[in-house]
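Asks: whatever this is, show me its structure:
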Amino acid sequence: MSTHGEQRGGNRRSATILDLDIAATRGGWLLVALCLAYAVAALWLQPYRYLHLAQSYAEPFVFFLPSLLAAGLGVAALIFARHAPIRFMLDTLTQRWLGAAPVIVLFFLGITAFTTLKVAIPDVVPFYADRALAGLDLRLHGTDPWAWAHSVVSEPLSAIIFASYGFGWLVQWFGTLLFVAFWNSPARRLRYLWAFALTTILCGTVLATLLSSAGPIFYDQLYGGDRFAGLQAALAQNGHATPVQAYANYLLAAYESGRPELGTGISAMPSMHVAFVTLNALFLTGFGRRWAMAGWSFAALILFGSVYAGWHYAVDGYLSILVVSLLWYLTGRFALPHVTRNTADAGVALPDPGAAVSELT
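Replies: Down below sits the predicted model:
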């Protein structure tokens, strides 16, 4: 009896895993179609900008991603395959490149489309929402959030904020996507990629266009007056804020000239920085408490930094957190409809980061 029961249990687990594989395959093709449609739409609407930006992104993309991939695989190899790190790296690339390559290519097409459409936002819907957003921030917090942020963080500590918001955010953004690209967990991989694509399209294009806004750092230049003169003065007096001011000048010059340059486009609501760290925090939560704490701590730091640097109103981040959390829930219902204890026991679920990395070995 026990033998037959074990066989039936094994058959049920095998059938469930097969169902997940089929669902992941179908969902994967739908995701590819969505990403390609997004890229084609941007190319059709703004052909010059799209092609120019594709060329601009190609060089840093080709350099940065392999460097980050090599660094990530190197760290993983030293931790989990110290006896043969080179073999670990080569085996991972050999076994997983075929599945990872489409993700990387679609990401390149998607980020080019995202920037193309972001640059075009003020052409479609001129900036209008800043007064309402600034007023909402003031009513919710009793003061301008940037003023409170500068009152609780000293100039020396601001160096950590600026570094995290710039380079740290970029590394986490690309690094998490690369990990998922090489991850051998079909359903959870699909869930993350769906959430990533929908976050980009809905938050970065649809909502950003409907709620066209520039952010506190550009408020006075675009609307006139001195509503955020205090913010400008605080940044000017902070020696660590020089890169922020330089990048703001770069964005403003590109906006005024209409040139589609690398990393350009002005859009405040919702915050894409906060959106992606929220997505990654939700993702990391699945690997255990320590990873959840790390992910959510970094997300809180980026939310604070977005206000401290003046790029965003606090409500920009709040909306991002709300929308991304909803997307994460919905993609879980779509991509993980049959994940049960049986599938977890069969190795589909990854309860800890060690198991996640072991999927790459």
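
Asks: C-alpha from now on. contacts and neighbour counts both.
Replies: OK.

Asks: mind listing what the most centrally placed residue in the chain touches?
Replies: The residue lying closest to the centre of the chain (C-alpha atoms, centre = their mean) is F276, at 2.9 Å. By C-alpha atoms under 8 Å, 6 or more residues apart in numbering, the residues touching F276 are 173, 196, 199.

Asks: same question, A236
Replies: By C-alpha under 8 Å, 6+ apart, the neighbours of A236 are 242, 245.

Asks: which strand or helix spans V339?
Replies: In the assignment (DSSP states H and E), V339 maps to no helix and no strand.

Asks: how close does L235 sit to I160?
Replies: From L235 across to I160, the span is 15 Å (C-alpha to C-alpha, to the nearest Å).

Asks: re earlier: compute the distance between the residue nearest to the centre of the chain and Q95, please.
Replies: Applying C-alpha to C-alpha to F276 and Q95 gives a distance of 28 Å.

Asks: following up with a second sequence; could you model it the same way so I can compare the two?
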Amino acid sequence: MSSDSISNPFVVAAPLIVATTYAFVVIMCWGSGHTAELIALCTGYVSAIMAACVFNASAILVYAVWIRRRRGEATSVTSLICHFLLERWRVDRGLSLWQPLLTFIVLMTAFTFFKQSALRGAGFGYGPWFADADRTLFGTDPWRITHILFASPWSTQALDLAYHAWFAPMTLGVAFCAFAKPGSILSWRYLLSYCLLWIVLGSLMAYAFPAAGPVYFAEFQHQAGRFAELSQLLASEDATLRMHGASGLSALTYQQHLLVNFKHGTIVMGGGISAMPSLHNALAVLFACVAWHLSRSLGRIMTGYAAIVWIGSIHLGWHYALDGVVAFVATIALWSLSGLMIQSARGRLYAKPWLSRSVATAMLAGTLWRRRRERSR
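Replies: Below you'll find the model as predicted:
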């Protein structure tokens, strides 16, 4: 491997280790008596990631065949597949291929179960606080601003489609990591950040600051009037769209589906209700972070998409505006942390002058503080 790749297998496997540790804690604390649900979730996520792998592999194969034919080289799909698998086995015994897939399965099974078991008992007590914070920051409820800017039902339909298209890169991105160059630093940072977002934001912070989105305000806060106008407006736009032959707002269908499952206590893929912080927004920001490392053009596109997801999360009543702001700050912090971690693992972190000075200053301050305490005794 080159000097710009990761060769230590324990570092390469760090995302899987993090995901497995998280899953172990979740299952030990809340998994008793839920074996059937866990198996069903695991099976569902195996199917999802394998479908993403088939899609990615097909696209890569088509591209590889096209390139070789342009060069006038003999092409065989079977030989390309065999060469790829043999090369992965030679380099790292296939670790770079199966580790992202297994990480996704373990992480998403544990998170989905956690969200519908542990988070269910946390309540939604912070909803009114976030709603008031939004009104203070923006001078009014932010959804009123978005519905002025995007007043047409067709604008709402576009935001709805863009918002829910997020599920594709959420899975395809992990599958692409399996086909990346073995030891790829970018794919490692993406996968580790991906795990940390679901664990730190989606689990720890969501449990510490439990809240449901504005569309559920009347259901869980018993204040029917606070966001009733938003719900009525979305229902009216949905009816208008369907009357004109459009598919309507899938957000309303999903929101009702989540509420029914929550009330019945069923555990299903994609289930659970939680608003703060927004993982939709967090992962959209993560997509943008990776895109900027690939090209400026792609970075601009994905940054624009992240902004659309934030607007859509407010416009469709899924989230408070503050949910997306917190998600943005936390995602940038975790992405930066992943960069520091990989530099540390490769022995380059402490070669940075600014960090060396910071560490030396901290060590000196600690020494002086200890001496002062000893003298005071």
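
Asks: and the residue nearest to the centre of structure 1, what pairs with it in structure 2?
Replies: Residue pairing (TM-score structural alignment): F276 of structure 1 is matched to L283 of structure 2.

Asks: quick one: whichever strand or helix holds that match to structure 1 mean distance?
Replies: Under the criterion of DSSP H and E, L283 of structure 2 resides in helix 279-294. With the two structures superposed, helix 279-294 of structure 2 lies on average 0.8 Å from its match in structure 1, counting by mean C-alpha distance after the TM-score superposition for structure 1.

Asks: please compute how far that helix lies from its chain's middle.
Replies: 9 Å (C-alpha atoms, centre = their mean, to the nearest Å).

Asks: please apply the same query to stretch 8-21 of structure 1.
Replies: Relative to where its chain is centred, stretch 8-21 of structure 1 has its mean C-alpha point 33 Å off (C-alpha atoms, centre = their mean).

Asks: can you check stretch 38-55 of structure 2 too?
Replies: 17 Å.

Asks: still on that earlier bit, Serialize the contacts of F276 of structure 1 to JSON lines and add fields for neighbour count, secondary structure and distance to F64 of structure 1.
Replies: Shown next, in JSON lines, are those (neighbours: other C-alpha atoms under 10 Å; DSSP: H, G, I helix; E, B strand; the rest coil; distance: C-alpha to C-alpha, whole Å):
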{"residue": "W173", "neighbour count": "16", "secondary structure": "helix", "distance to F64 of structure 1": "12"}
{"residue": "F196", "neighbour count": "20", "secondary structure": "helix", "distance to F64 of structure 1": "20"}
{"residue": "T199", "neighbour count": "23", "secondary structure": "helix", "distance to F64 of structure 1": "23"}
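
Asks: now do the same for W292 of structure 2: its match in structure 1.
Replies: Under the pairing rule here (TM-score structural alignment), the equivalent of W292 of structure 2 within structure 1 is T285.

Asks: and its match, what does it touch?
Replies: Neighbours of T285 of structure 1 in contact, by C-alpha under 8 Å, 6+ apart: 291-293, 295.

Asks: looking at structure 1, which helix is longest?
Replies: helix 2-45 (DSSP state H).

Asks: which neighbouring elements make contact with it?
Replies: helix 47-80, helix 85-124, helix 186-198, helix 314-335, helix 341-345 (3 or more C-alpha pairs under 8 Å, 6 or more residues apart in numbering; DSSP states H and E).

Asks: let's see it at 6 Å
Replies: If you count contacts as 3 or more C-alpha pairs under 6 Å, 6 or more residues apart in numbering; DSSP states H and E, helix 2-45 of structure 1 packs onto helix 85-124.

Asks: which is the succeeding secondary structure element to the helix it packs on?
Replies: helix 130-141.

Asks: mean deviation of that next one from structure 2?
Replies: Helix 130-141 of structure 1 sits 0.8 Å off on average (mean C-alpha distance after the TM-score superposition for structure 1).

Asks: Provide the aligned range in structure 2 for that helix.
Replies: Going by TM-score structural alignment: helix 130-141 of structure 1 matches residues 127-138.

Asks: from the rest of the structure, what touches the matching stretch?
Replies: Residues from elsewhere that reach stretch 127-138 of structure 2 (C-alpha atoms under 6 Å, 6 or more residues apart in numbering): 141, 211.

Asks: off-centre distance for that stretch?
Replies: The answer for stretch 127-138 of structure 2 is 24 Å, by C-alpha atoms, centre = their mean.
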